[in-house]
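Undergrad: any chance you can model this:
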Amino acid sequence: MATNKTQRVTMSDVARRAGVSRTTVSFVLNDKPGAAIPDETRRRILEAIDELGYRPNAGARALAANRSGWFGLITEIVTGPFAAEVITGAQSRAWGDRRFLLIAASEGDPAQEAAALDQMLEHRVEGLLYATTWHRAVSLPKAAREVPTVLVNCYDAAGELPCILPDEVSGGYKATRRLLDAGHTRIGFINLDPAIPAAIGRREGYERALREAGITPDPSLVIPGWATADGAYTAACELLDRPAADRPTALFCGNDRMAMGAYDAIKERGLRIPHDVAVVGFDNQELIAAYLRPKLTTLALPFEAMGTKGVDMLAALAAGQPLDTHRVTIDCPLLERSSV
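TA: Got it, this is the predicted structure:
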């Protein structure tokens, strides 16, 4: 039966059109160092490639050059807003070096994660980024050590792999410092799960800012909201139902979802934001922070910057260059809106 399938143009076809050997075509395509190819010969080969529409076999080139031009990126949920920012930063930086990203979502499934890693290694990626949606310790399959690997928003407990993390302590400090600068001295902190790294770091920054201002941190003003709006609503009610002299005039919420719950508790009590109670969030979840009323002052998690830095580090490792440090922290910028 006849088919409409177009026959693939080969390197031998290009060689015949240009009147040279297949080896000479290969030298030109791979820009082989030390190959003294006359300019006229190179021109004929490039013209033949253009006329015939030849496309090099990427797999064969990767095998020959031991360089694919690809980095791999594995993350839990590629459609989430934070993952999209990591991808944007990593892809923009990779493209500057004419590299591409091979992206896979693990959906939090270890088996799917291992399969994605195997596929990336089969495609001869030159390095791997592994990104999580929340800051925590991770354990990667041993196969991840076969290529340079950089962790984004996470770290391995053994400290073997380089990692890039948000500066949680500085973020907590800046959030609290902003409230202190606005004149508040009684500042409640509705924290995340107290055991996770982000909660620990942000509380450290909160307490550091208070001490620098000459205020002894009051543990009773720190209540976990467990990263949910409902949890923060309950915590805010507890803080705001204190006697007026003991009630906080400002709330630092460990993420923007919790700030949303705190808003409800504040407004139910007839209090105004920021006139009676100021609020600062964390994460800059755009669909929350920019659409609350009043708009929420918050700290942004630097996912795009972490993706960019991850590719910088991978490129250095792939080139055999040592890293200055294996643990990089990225600043969380304060975004001013209307809640302070």
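Undergrad: please count neighbours and contacts with C-alpha atoms only from this point.
TA: Noted.
Undergrad: show me where this protein has its helices.
TA: Counting by DSSP state H, residue ranges of the helices within the chain are 11-18, 22-29, 39-52, 58-65, 81-96, 110-122, 168-181, 197-212, 229-240, 256-268, 286-289, 303-318.
Undergrad: what residues sit buried inside the fourth one?
TA: Okay, so that is helix 58-65. For helix 58-65, burial by neighbour count (16 or more other CA atoms under 10 Å) applies to Ala62.
Undergrad: now the second one
TA: Applying a neighbour-count criterion of 16+ other CA under 10 Å, the buried positions in helix 22-29 are 22, 24-29.
Undergrad: what does the strand ranked longest in the chain contact?
TA: Ranked by residue count and defined by DSSP state E, the top strand of the chain is strand 128-138. By CA atoms under 8 Å, 6 or more residues apart in numbering, the surrounding residues in contact with strand 128-138 are 71-77, 82-83, 86, 144, 147-157, 165, 196-198, 310-311, 314.
Undergrad: I'd guessed Gly42 sits against Val28; true?
TA: Slight slip there: residue 42 is Arg, not Gly. Yes. Counting by CA atoms under 8 Å, a contact exists between Arg42 and Val28, whose distance comes to 6.7 Å.
Undergrad: one more, please, to line up against the first structure:
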Amino acid sequence: MAIKRTRNVTMTDVATRSGVSRTTVSFVLSNRENANIPDSTRKRVLEAVDALGYRPNAGAQALAAQKSDWYGLITEIVTAPFAVDIIKGVQDKAWDERKFVLIASSEGDPAMETAAIEKLLEQRVEGLIYATTWHRSVTLPQAALEVPTVLINCFDPDDRFACVVPDEEMGGYRAAKRLLDAGHSRVAFINLDPAMPAAVGRRAGFDRAHAEAGITVDPDLVAYGHAEADGGYDAAAALLDSPRPPTAFFCGNDRMAMGAYDAIKERGLRIPQDIAVVGFDNQEIISQFLRPRLTTVALPFEQMGAMGVTMLAGLIAGEPLSTNRMLIDCPLLERASV
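TA: Here you go, the predicted structure:
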């Protein structure tokens, strides 16, 4: 059965019960300095607040102070595994700052994004965080410029907003270097779609690791699996059946690594004894349950969420940012596939 709510207790009710003016109640509740309110009066007001169950009107407080203690977070799919990690990073860091987070799902629909931003601004959020589940360029509605705004896992092509993105190049470098250091000189790279920022960065890291090792990248060992398991399987199968097959695979994400595992095992080859594999993303439902467990590079979603809040707090406080684009490290997680 629903609980019947009593009418809202007002500041006037508190003033009447404690025998003081409404202004005195306001000064006590706002801890107004230099109000010269006796301790006995302050105690009487607070006792009345407790007895009546008075709650301040957050909307009125925000209007008066131009400060709400709320941040707004817009993300496309709040139930996606990576989005959950971003949300956790944002919420945990916001709580450390004694702030709260209002979350709006946009489902990747520009109309919903605009509506979500407008609704969050109506709630007088102090700033906005906009997060995507994959690294890309985005264009936000003009309304996002009304308050400090930080982008997570995405960037504005016109550089209007500060952003936090993964260091894709360093991640690609670490993956390739791990395989090269293990003694592999023919490392195949099954990349994402070539135009994606993640694909560009990871390829740059792959090339840099080879250059440092004094090895020229064989263009025949670079393929594209379009981020799907089937694409990883097809690319790996073609490479393994080529005249000079690779001895190791760096896959641009864990899904493609899962497909590569199937192609490798179908040919009677063993991982890592015959073929080594490194993935990217650390999608735990894949990387920790493949056998052998997949060595992979982690995308730092939780850390990006936390850094986004740190940058937003700085912008709200009027502090200059050291950079408008913060790169977050992508660590290598060693398991059993190399």
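Undergrad: can you give me the TM-score here?
TA: Once the chains are overlaid, their TM-score stands at 0.97 when taken by TM-score structural alignment, normalised by the length of structure 2; 336 aligned residues with a CA RMSD of 1.2 Å.
Undergrad: follow-up on the earlier one: mean deviation of the longest strand of structure 1 from structure 2?
TA: In the superposition against structure 2, strand 128-138 of structure 1 averages 0.4 Å from its aligned positions (mean CA distance after the TM-score superposition for structure 1).
Undergrad: corresponding residues in structure 2 for that strand?
TA: Under TM-score structural alignment, strand 128-138 of structure 1 corresponds to residues 128-138 of structure 2.
Undergrad: and that stretch, how far out from the chain middle?
TA: In this view, stretch 128-138 of structure 2 has its centroid 8 Å away from the chain centroid, taken as CA atoms, centre = their mean, to the nearest Å.
Undergrad: then stretch 309-324 of structure 2?
TA: Relative to its chain's centre, stretch 309-324 of structure 2 lies at 17 Å (CA atoms, centre = their mean).
Undergrad: same thing with stretch 202-221 of structure 2?
TA: Average the C-alpha atoms of stretch 202-221 of structure 2, do the same for its chain, and the two points are 29 Å apart (CA atoms, centre = their mean).
Undergrad: flag every buried residue along that stretch.
TA: Neighbour-count burial for stretch 202-221 of structure 2 [16+ other CA under 10 Å]: 202-210, 217, 221.
Undergrad: same list (those residues) but as CSV, adding distance to Lys265 of structure 2.
TA: Shown next, in CSV, are the buried residues of stretch 202-221 of structure 2 (distance: CA to CA, whole Å):
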residue, distance to Lys265 of structure 2
Arg202, 26
Arg203, 26
Ala204, 29
Gly205, 28
Phe206, 25
Asp207, 28
Arg208, 30
Ala209, 28
His210, 27
Val217, 25
Leu221, 19
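Undergrad: what's the closest of these to Phe289 of structure 2?
TA: For Phe289 of structure 2, the closest of the buried residues of stretch 202-221 of structure 2 turns out to be Arg202, at 24.1 Å, with distances computed as CA to CA.
Undergrad: excluding chain neighbours, give the residue nearest to that closest one in space.
TA: The spatial neighbour of Arg202 of structure 2 that comes closest, neighbours along the chain excluded (CA to CA, 6 or more residues apart in numbering), is Gly172 at 4.1 Å.
Undergrad: got the contact list for the residue nearest the centre of structure 2?
TA: For structure 2, the residue sitting closest to the mean C-alpha position, by CA atoms, centre = their mean, is Ile86 at 3.3 Å. Under the criterion of CA under 8 Å, 6+ apart, the contact list for Ile86 of structure 2 reads 131, 301-306.
Undergrad: next: Pro166 of structure 1.
TA: For Pro166 of structure 1, counting by CA under 8 Å, 6+ apart, the contacting residues are 153, 301-302, 306, 329-332.
Undergrad: how about Ala35 of structure 1?
TA: When the contact criterion is CA under 8 Å, 6+ apart, the partners of Ala35 of structure 1 are Phe27.
Undergrad: follow-up on the earlier one: I'd like the distance between the residue nearest to the centre of structure 2 and Trp134 of structure 2.
TA: In this view, Ile86 of structure 2 and Trp134 of structure 2 are 11 Å apart by CA to CA, to the nearest Å.
Undergrad: one more: Asp281 of structure 2?
TA: Following CA to CA, the distance that separates Asp281 of structure 2 from Trp134 of structure 2 is 10 Å.
Undergrad: looking at those two, which one has more neighbours?
TA: Under the neighbour definition other CA atoms under 10 Å, Asp281 of structure 2 and Trp134 were set side by side, and Asp281 has more, 22 against 15.
Undergrad: the more buried one against Val297, yeah?
TA: Yes. Distance between Asp281 of structure 2 and Val297: 5.8 Å, which falls inside the contact criterion (CA under 8 Å).
Undergrad: any common contacting residues for those two?
TA: Contact criterion CA under 8 Å, 6+ apart; no residue bridges Asp281 of structure 2 and Val297 by contacting each.
Undergrad: which position in structure 2 aligns with Ala278 of structure 1?
TA: Taking TM-score structural alignment for the superposition, Ala278 of structure 1 sits opposite Ala276 in structure 2.
Undergrad: show the contacting residues for that match.
TA: Each residue near Ala276 of structure 2 by CA under 8 Å, 6+ apart is listed here: 179, 247-249, 337-338.
Undergrad: most neighbours among those, which one?
TA: Scoring these on neighbours with other CA under 10 Å, the highest-scoring entry is Phe249 at 28 neighbours.
Undergrad: was I right about that residue contacting Val277?
TA: Yes. Here Phe249 of structure 2 lies in contact with Val277, judged by CA under 8 Å, at a distance of 4.8 Å.
Undergrad: next one: stretch 43-56 of structure 2 to chain centre, how far?
TA: Here stretch 43-56 of structure 2 is found 40 Å from its chain centre; the criterion is CA atoms, centre = their mean.
Undergrad: swap in stretch 227-235 of structure 1?
TA: A distance of 26 Å separates the centroid of the chain from that of stretch 227-235 of structure 1, by CA atoms, centre = their mean.
Undergrad: now do stretch 176-196 of structure 1
TA: That offset, for stretch 176-196 of structure 1, works out to 25 Å (CA atoms, centre = their mean).
Undergrad: buried ones in it, by neighbour count?
TA: Of the residues in stretch 176-196 of structure 1, those scored as buried under the neighbour-count criterion (16+ other CA under 10 Å) are 176-180, 184-194.
Undergrad: not counting that stretch itself, show me its contacts.
TA: Applying CA under 8 Å, 6+ apart, the external contacts of stretch 176-196 of structure 1 come out as 135-136, 198-200, 203, 205-206, 209-210, 213, 215, 221-227, 232, 235-236, 239, 247-255, 258, 278, 280, 340.
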